[in-house]
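**Student:** Turn this into a structure:
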Amino acid sequence: MNPAGAIVIYIIWWWVAFLAVLPREVEGRWERPDDGVKGADPGAPAEPKIKKKMWLATKVSGVLWLVTVAIILSGVFNFRD
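**Tutor:** I've put the predicted structure just below:
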């Protein structure tokens, strides 16, 4: 496995993990009557906590990436055939 392939695999895993954790702990503006933002979409999250979710996605994708690289380097799957 070359470094470019490893980076691409990590980026793919990161986006999969980020999109998986994105809906966690979401509270819509319509659930908070005292939000104080006039004209905001009621379905928009009141506090998206993006930074927290990005760190969680980074940790999850790191573990998934290590497992993927270990499987590829072990030779269990031969992608050259």
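
**Student:** okay, CA-based contacts and neighbour counts for the rest of this
**Tutor:** Noted.

**Student:** Report the buried residues of stretch 39-52.
**Tutor:** P45, A46, P48 (16 or more other Cα atoms under 10 Å).

**Student:** W13: neighbour count?
**Tutor:** 21 (other Cα atoms under 10 Å).

**Student:** One more, so I can put them side by side:
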Amino acid sequence: MQITSIAAIYFLFWVMSAFVMLPFGLRTAQETGEAIVPGQAESAPVNFRPGRIVIRATVIAAVLTALFVANYQYGWITVADIDVLPKPPEPTGA
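**Tutor:** The predicted structure follows:
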């Protein structure tokens, strides 16, 4: 596998991980007891820390990419392992 392919896969895992991590650890003004600013959405977080999300997404993406590349190298799970459709019947010699 080329390094550019690994980088592209890492980037995809990173973006996916970042979006998955967004809602974790956030608290709204109602949950923390703080006053809501006029015009603020009730669901707006009061403790948003993008640095933590970047760090978490980086670690998770690195682990997922390493697992993906290892699976590519060693073939632990292949297409044949996840193919759940029945095979079509063999044609008879007619």
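
**Student:** re the thing from before, is it possible to get JSON lines of the buried residues of stretch 39-52 of structure 1 that adds distance to G39 of structure 1 and secondary structure?
**Tutor:** Converted to JSON lines, these look like this (distance: Cα to Cα, whole Å; DSSP: H, G, I helix; E, B strand; the rest coil):
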{"residue": "P45", "distance to G39 of structure 1": "14", "secondary structure": "strand"}
{"residue": "A46", "distance to G39 of structure 1": "13", "secondary structure": "coil"}
{"residue": "P48", "distance to G39 of structure 1": "18", "secondary structure": "coil"}
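
**Student:** And whichever helix or strand R52 of structure 2 is part of, what does it pack against?
**Tutor:** If you go by DSSP states H and E, R52 of structure 2 is part of helix 50-74. Secondary-structure packing of helix 50-74 of structure 2 (3 or more Cα pairs under 8 Å, 6 or more residues apart in numbering; DSSP states H and E): helix 3-21.
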